[in-house]
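Enquirer: sequence first, predicted coordinates after that:
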Amino acid sequence: MFETFTHRRIETSEAVINLRHAGNGPPVLLLHGHPQTHVMWHRVAPRLAEHYTVVCADLRGYGDSSKPPTTEDHEPYSKRAMARDQVEVMQALGFERFAVVGHDRGGRCAYRMALDHPERIAALSVLDILPTAEHFRRTDMAFAMGYWHWFFLAQPYPIPERMIASDPDVFYLRRGRSLFDEAALAEYRRCFTDPGTIHAMCEDYRAGATMDMRLDERDQQAGRRIACPVQALWGRQNGLERWYDVLAVWRDWADQVEGHGIDCGHYLAEEAPEETLAALEPFLARALKA
């Protein structure tokens, strides 16, 4: 995987970010979800690199990026902190303005980046998420049962860390191993069996339930909106559209919104790479040309 990509580790003001990049053309940053690494883009990134400069980065706390010490308010694992890292990474690579595509937790970092750094983000594509505040605010029995891990991972240290560490495969691979390429799965397992990574990922969810939630609420109260074009894609088999009108929710956050569901589960870029590319490529072409 990533044979044509260059591997780098870039030191930002707060973390060291692990990444791979390749290609020429307008810059596109790809951000992964939980509990994965940048490797989740292995079926999509090489194709995008035919037309774009593609950067696949590990979020802080994940993969081979550093795991900064946390604080009582969990700010070091907030999406605002993760967004700061990635803006610095792209600047170090020479890109002041770029498109960002984020899946799952990476999508949460991506939309926070669009809110906090609107001058940097030319286009935003979010895969299988809604804004964090929307989920928590609309929580009901169906969401709580389907997304129970949100509430489990956000529990105080060290309860979830110890329970997960007893058998990480049972927790992280509960949706099945067959969804992933064997080489990608080996990379995920290498990382999510590390105690430091387990702790950092729990901190990510603790931040989600506290600081990320508060930041979203403040933005909505202040009337802040995402300025760039937004694409929302989701897996029809994962249930998001059974609970929400996905595009309607995103239109509460941005003026330019498009997107649709794809016939797959949660892991769009790995389960349905061709369909994901078929959606991403024209969106990026329009947004980055503008």
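Expert: Noted; the coordinates are in hand. Numbers count the residues shown, from 1 in each chain.

Enquirer: use CA for all of it now, contacts and neighbours both
Expert: Will do.

Enquirer: check contacts around the most centrally placed residue in the chain.
Expert: The geometric centre of the chain, computed from its C-alpha atoms, lies nearest to Gly106 (Cα atoms, centre = their mean), at 1.0 Å. For Gly106, the contacting residues are Leu31, His32, Gly33, Leu59, by Cα atoms under 8 Å, 6 or more residues apart in numbering.

Enquirer: next SSE downstream of the strand or helix carrying Gly261?
Expert: Gly261 is located in strand 257-262, with elements delineated by DSSP states H and E. For strand 257-262, the following helix or strand on the C-terminal side (DSSP H and E) is helix 268-271.

Enquirer: list of residues touching that following helix?
Expert: For helix 268-271, contacts defined as Cα under 8 Å, 6+ apart pick out 40-41, 43-44, 127, 179-180, 234-235, 262, 264-265, 276.

Enquirer: and the very next helix or strand once past that helix, what does it pack against?
Expert: Later in the chain than helix 268-271, the nearest helix or strand by DSSP H and E is helix 273-289. Contacts defined by 3 or more Cα pairs under 8 Å, 6 or more residues apart in numbering; DSSP states H and E place helix 273-289 against strand 121-127, strand 257-262.

Enquirer: structure two is appended below for comparative analysis:
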Amino acid sequence: MFDGFQHGRVDLWDVTLCFQHSGRGPAVLLLHGPDRPHTTWHRVAPLLANQFTVVCPDLADPSRGNHETALDCVALMKSLGHDEFSVAGYGPAAHLALHLALTHPTLVERLALVAAEPPATPSPPAPAAAPAAFFPATGAPPAAEPPAATAPSTLVAPAPATPAPAAAPPAYNVSTPAARTTPATLGGSRKRRFFRPVLVVWAAGGGQSDPVAGWRPWCEDVRSVGIDGGRHLAEDAPEELAAALGQFLDHGTSPVS
């Protein structure tokens, strides 16, 4: 597997990443999801290595959330001397790739999302509820009253002796369940869009429809290409997938939907 590639290993702050790398030219990071190993790319990566420097990490630790894993990937690429690079995510790893692009938009040159369903559409935050002290049990706003009619204790609470520590921002609180189950909507990513070019690659066979519309809430400049093949495009149609990725990542063009 990974003919012509070299095996590498890098120790980061709290994890060791093993990876395969080869080629020269613009850097491309190939990501796999928890459902399939990094060898998912073993037939595609050597074809891309003819044009690019290909890095394929083994993201084998399922306990790490998408935010942690994105930071791991950035550290890996920087350790190899790549300050900018393109990213391709396969299957569920497309959500990881999107999160990496949303949180590091100046590092990711181009983004490819392969054989993946789009995440839930981001929704605007709900309006803040009025303080409970101003609403009776009926839920209706109270009638206007003279200030003396309202007990001061319902309006002003005594200040605590020691202020409670501020909660960590949701985007970085990776221990929460939401950080692991909603990768692309994690914290501040909910309000972000990626403005650099994006390619959605989908399996045109089997009655599937083009999912590009579902990615548009997250991506400004998005295009798509359908490839005849089964559910596992990297194994069923590696040449076609490598050709589509190569054309797009080489600052070329792809069919635009």
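Expert: Cool, got the structure. All figures in this text were calculated on a predicted structure; none of them were measured in a lab.

Enquirer: TM-score for this pair?
Expert: The TM-score (TM-score structural alignment, normalised by the length of structure 2) is 0.70; 201 aligned residues with a Cα RMSD of 2.7 Å.

Enquirer: returning to that earlier point: quick check: buried residues in the strand holding Gly261 of structure 1?
Expert: Val257, Glu258, Gly259, Gly261, Ile262 (16 or more other Cα atoms under 10 Å).

Enquirer: just send those back as JSON lines, with distance to Ala110 of structure 1 too.
Expert: Below are the buried residues of strand 257-262 of structure 1 laid out as JSON lines (distance: Cα to Cα, whole Å):
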{"residue": "Val257", "distance to Ala110 of structure 1": "15"}
{"residue": "Glu258", "distance to Ala110 of structure 1": "16"}
{"residue": "Gly259", "distance to Ala110 of structure 1": "16"}
{"residue": "Gly261", "distance to Ala110 of structure 1": "19"}
{"residue": "Ile262", "distance to Ala110 of structure 1": "20"}
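
Enquirer: what's the closest non-adjacent residue to whatever residue of structure 2 lines up with the residue nearest to the centre of structure 1?
Expert: Per TM-score structural alignment, the equivalent position to Gly106 of structure 1 in structure 2 is Ala93. Among residues not flanking Ala93 of structure 2 along the chain, Gly33 sits closest, at 4.3 Å (Cα to Cα, 6 or more residues apart in numbering).

Enquirer: contacting residues for the one you found?
Expert: Residues in contact with Gly33 of structure 2 (Cα under 8 Å, 6+ apart) are Leu59, Gly89, Tyr90, Gly91, Pro92, Ala93, Ala94.

Enquirer: show me where the stretch 151-290 of structure 1 has its strands.
Expert: Taking DSSP state E, counting those that start in this stretch as the criterion, the stretch 151-290 of structure 1 carries its strands at 230-235, 257-262.

Enquirer: just to revisit the earlier point, and the contacts of helix 268-271 of structure 1, which are buried?
Expert: Using 16+ other Cα under 10 Å as the threshold, Met40, Trp41, Arg43, Val44, Leu127, Phe180, Trp234, Gly235, Ile262, Cys264, Gly265, Thr276 are the buried ones among the contacts of helix 268-271 of structure 1.

Enquirer: I'd say the third one and Pro273 touch.
Expert: Which is Arg43 of structure 1. Yes: look at Arg43 of structure 1 against Pro273 with Cα atoms under 8 Å: they come within range, at 6.1 Å.

Enquirer: which ones are touching the corresponding residue of structure 1 for Arg196 of structure 2?
Expert: Taking TM-score structural alignment, Arg196 of structure 2 has Cys228 as its aligned residue in structure 1. By Cα under 8 Å, 6+ apart, Cys228 of structure 1 lies in contact with Ala114, Pro118, Ile121, Ala122, Ala123, Leu124, Ala254, Gln256.
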